[in-house]
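Novice: Sequence below, structure please.
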Amino acid sequence: MADTLKRRIGPVLLTAYGVGVMVGAGIYVLVGAVAAHAGIYAPLAFLLAGLIAAPSALSYSELSTRIPQAAGEAAYIEAGFGSRFLGVIVGLGIVAAGTVSAAAVLRGGAGYFTGVFDLPWNMVIIVFGGGLVVVALVGVLESLALAALFTVIEIAGLALVVWAGWTAPVSPDWTASAPMYVPGIGIAATLAFFAFIGFEDIVNMAEEVRNPSRTLPIAIISSLIITALLYAGVTVAAIRAVPLEALAQSERPLALVYEAARGGDGQMLSLIAVVAALNGVLAQMVMAARVLYGLGGRGGPLGLFHHAHPRFGTPVVATVLVGASVIVAALLLPVADLAGATSFILLIVFAMVNGALIYLKRRLPAAPFRVPTWVPYAGLVLSVLALIVFGIAGQG
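Specialist: All right, here's what the predicted structure looks like:
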């Protein structure tokens, strides 16, 4: 086996990968939960979540050009704080979060699929999961090309939701004057933050990207902007067309928007949601395998993961382990409160990553791509504030 990955990815595919994993992470299911807390101000909650993520995304952009390695966060924290042990712990945490997130999304996608087709749920999970593992093994270009196709379908579905929301009869909640409940909007923003998870996955593709110092920042920033605009449009359409109580209680809120405009049972949106789920699962599998590959480069017991297939140029052992774990977890584990738990873990990582960049900027100011000095400070403060809101919400 070879020990290096193949550089085959350009900015368009990498941006599509980022948009796909973010859209697949939550917008198809999170609108209702966010609306339950923020009411008609749910679009504002999504925009706030994007603002919370933005400084960290900029910090990731600089760090990805300073240290273009597969185990992104682990390498950044190791370089910033001078602790290999801390870097490995964070890297393994990213792998675990990605695996559990993929398992949850796979469960959700299987649920949507079996709601349309009368097939055994367990079989659907195994077939879908196994098929995605094969795609991830064949090659990163093939994986991201399929992810790009899925992303086009996802965005088409969201465009359909926006169209439906603006052609449906207006919900009474849309025209009613409602006071702005700031704590509710804050809690909703921390939930909505889960829907922006994914831009950090981009950096873990660094060793398979052509011209990483240019491509990585373009993909990170572009994917965040595109996703934020999509979310705002979709959420406004949903709030306009569907009563808040119905949105809050539904596990398929965007299908309700389509039904409000066109009638029927929203099966088309359910099938698009399946595609979104598969895209999210594939992206998380690819990401987690690259983090394991990068951690393996540090030697020790994880060294067995630092091998790439000589023909396909993919980390086979890491991909098989991650894929098998995703399938098993999807079959066996409950995934309640996944959005909150995953967001909490990643906010801690974001705080640490911003702190690492602060230290690196002091020691080594020069970098291929630089952001203003205040950016990592803002990312650190916003991540900590979001964690405090999480704590308040957990006690409420």
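Novice: C-alpha from now on. contacts and neighbour counts both.
Specialist: Will do.
Novice: ok, then the element right after the biggest helix by length in the chain?
Specialist: Longest among the helix segments of the chain by residue count, using DSSP state H, is helix 84-116. Moving toward the C-terminus from helix 84-116, the next helix or strand (DSSP states H and E) is helix 121-138.
Novice: To compare with the earlier structure, here is another sequence to fold:
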Amino acid sequence: MADSGKALGPVRVWALAAGGMVGGGIYIALGVVIAAAGIWSWLSFLLAGIVAVATAWSYATLSNHFGKAGGAFEFLEESNREGWAGSLSWLLIVGYTLTISVYAYAFGHYVAWSFGGGPWAIRLLAAGIAAALIGLNLLGVGKMTMVEVVIVSGNLIALLVLAAFGLAHWNPGQLSNGIAAHPPTAAFAGAAAIFMSYEGFQLLAYDYDEVRDAQRLFVPVLVSAAIFVVFVYVVVALGAPMLVGAGAIVDQREVALSVAARAAAGTPGMIAMTVAAGFATSAAINSTLFSTAKLARRVADDGELPRWIDHENGAGVPDRPVVVIGVLAGTLAVIGSLSSLVEAASLVFLVTFAIVNLMAWRHAGRRKWIPGIGMALGSVIGTVLIIRLARSETIPLAVLGILMLVAIFVRPRLLAGRGK
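Specialist: A predicted model of the protein is given here:
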């Protein structure tokens, strides 16, 4: 395909990268990070954001280096690390499934809260949005870049307006109103708790072969999108508590931004933010499900997943992974708790980003310091997260540990037994 005929120009790539991160993450993450870090929540977003920006550079640089779509799986394959590529692909699929479940969880809570729906309404909405987007993907309309760009634009505007309104009512006391005091070191706990809110930019690496003039533009576009999202998160973390106090954000963490928007502009503000949350989470589910299904098919085609995964329906859609991943994510959204879903997904992506930064460090030449920062700071955040999970979420940590062992040691035997 000629470069001029490729579908994704720099504006779309930037919007999709930013939307992949913002689409759902901040709507759930704000209350979680304030509970963990208190007045230092803005610093938590900044610390996690530094890792995300360094990793965005690493993903883009490695994509240019290898000149192929496929993300971390392809990077390892091209580096003759097929075994590690297979293990990491299993963990990535788990991480993306957890992320989709968080987005469905957020959708159910925001929409149900807007009309006073109870727990059953939340569950039905979470399951319903997962089912609806499974259906759309199976029909072959899973990738709607222009629609996603419009949703991302509206979402970013809504968040920035909310942040601006809160910052205009600056009152530092609101950052600690209703919550216990936290030391500055709590910022690392906050960063660990919500790292999955920076997941999403790497999905563009799966579409690298659709990007126009990728060798020249992929690095600056991906990195600038990540930097902008860090800015949005920091100003929202400072602005939203100004409107209702940190305690209210924590107490109603599942719908924190709609609560803040209602305080800012009454019912119209609440409706606008709920609509933004609904569309943002839906778009994030859609794009993540589509990209994860593509990854699963690519991995199965390479023999690192069972052969029956490598299947397409009449619309050219990898239908089996779409259904399996979507159903699992919808189920987790219905039965899982917010903190366990968010922190488990965060750990998967911290591991993945560490591997990508290590690979980029080996190829970086004079710019080794960029992935070096990502590895060093990410290691600190990852260590804090493991300690948090060991203390409060032992079951999710144990499950993730078992999955990692299965991916590394059991996977080769399972695939060999099924005729890889």
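Novice: about what we covered before: the longest helix of structure 1 vs structure 2, average distance?
Specialist: Mean deviation of helix 84-116 of structure 1 relative to structure 2 after superposition (mean Cα distance after the TM-score superposition for structure 1): 1.5 Å.
Novice: which residues in structure 2 does that helix match up with?
Specialist: Aligned by TM-score structural alignment, helix 84-116 of structure 1 falls on residues 82-114 of structure 2.
Novice: Return the set of buried residues in that stretch.
Specialist: 82-83, 85-114 (16 or more other Cα atoms under 10 Å).
Novice: Can you show me the helices along the stretch 201-350 of structure 1?
Specialist: 212-241, 244-249, 253-262, 267-296, 316-332, 338-363 (DSSP state H, counting those that start in this stretch).
Novice: So which of those helices is nearest residue 148 of structure 1?
Specialist: Proximity of the helices of the stretch 201-350 of structure 1 to residue 148 of structure 1 was assessed by Cα to Cα; the nearest stretch is helix 267-296, lying at 8.6 Å.
Novice: Tell me which residues of that closest one come out buried.
Specialist: For helix 267-296 of structure 1, by 16+ other Cα under 10 Å, it's 267, 269-296.
Novice: Stretch 148-156 of structure 1 too?
Specialist: Result for stretch 148-156 of structure 1 [16+ other Cα under 10 Å]: buried residues 148, 150-155.
Novice: Residues touching it, excluding its own?
Specialist: Applying Cα atoms under 8 Å, 6 or more residues apart in numbering, the contact partners of stretch 148-156 of structure 1 are 13, 16-17, 19-20, 23-24, 272-273, 275-276, 278-279.
Novice: can we see that at 10 Å?
Specialist: 12-24, 28, 142, 144-147, 157-162, 227, 230, 269, 271-280 (Cα atoms under 10 Å, 6 or more residues apart in numbering).
Novice: can you check stretch 313-323 of structure 2 too?
Specialist: So stretch 313-323 of structure 2 is contacted by 93, 130-131, 133-135, 137-142, 289-298, 308-312, 326-327, 329 (Cα under 10 Å, 6+ apart).
Novice: Let's see that with 8 Å instead.
Specialist: 134, 137-140, 289-290, 293-294, 296-297, 308-312.
Novice: mind checking the end-to-end distance for that stretch?
Specialist: 12 Å (Cα to Cα, to the nearest Å).
Novice: before we move on, what about stretch 112-129 of structure 1?
Specialist: 15 Å.
Novice: Go through that stretch and flag the buried ones.
Specialist: In stretch 112-129 of structure 1, counting by 16+ other Cα under 10 Å, buried: 112-113, 121, 124-126, 128-129.
Novice: What I need now is these written out in JSON lines, including distance to residue 194 of structure 1 for each item.
Specialist: Shown next, in JSON lines, are the buried residues of stretch 112-129 of structure 1 (distance: Cα to Cα, whole Å):
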{"residue": "112", "distance to residue 194 of structure 1": "20"}
{"residue": "113", "distance to residue 194 of structure 1": "23"}
{"residue": "121", "distance to residue 194 of structure 1": "26"}
{"residue": "124", "distance to residue 194 of structure 1": "25"}
{"residue": "125", "distance to residue 194 of structure 1": "23"}
{"residue": "126", "distance to residue 194 of structure 1": "26"}
{"residue": "128", "distance to residue 194 of structure 1": "23"}
{"residue": "129", "distance to residue 194 of structure 1": "22"}
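Novice: In terms of distance to residue 42 of structure 1, which of these ranks first?
Specialist: The closest of the buried residues of stretch 112-129 of structure 1, once distances to residue 42 of structure 1 are taken by Cα to Cα, is residue 112, at 24.2 Å.
Novice: could you give the angle of the one helix or strand residue 50 of structure 1 maps to to helix 212-241?
Specialist: Element membership of residue 50 of structure 1, judged by DSSP H and E, is helix 42-66. Angle of helix 42-66 of structure 1 versus helix 212-241, following axes from the mean of the first three to the mean of the last three Cα atoms, to 10 degrees, is 170 degrees.
Novice: now the angle between helix 338-363 and helix 42-66 of structure 1, please.
Specialist: 40 degrees.
Novice: Trace residue 271 of structure 1 over to structure 2, please.
Specialist: Checking TM-score structural alignment: residue 271 of structure 1 goes with residue 275.
Novice: Check residue 372 of structure 1 too.
Specialist: Residue 372 of structure 1 maps onto residue 367 in structure 2, by TM-score structural alignment.
Novice: The closest residue in space to its match that isn't next to it in sequence and residue 58 of structure 2, how far apart?
Specialist: Closest residue in space to residue 367 of structure 2, ignoring its immediate chain neighbours: residue 361 at 7.9 Å, by Cα to Cα, 6 or more residues apart in numbering. Separation of residue 361 of structure 2 from residue 58 of structure 2 (Cα to Cα) stands at 8 Å.
Novice: what's the overlap in contacts for the two?
Specialist: In contact with both residue 361 of structure 2 and residue 58: 370-371, using Cα under 8 Å, 6+ apart.
Novice: neighbour-wise, which of these two wins?
Specialist: Using other Cα atoms under 10 Å as the criterion, residue 361 of structure 2 and residue 58 rank with residue 58 on top: 28 against 22.
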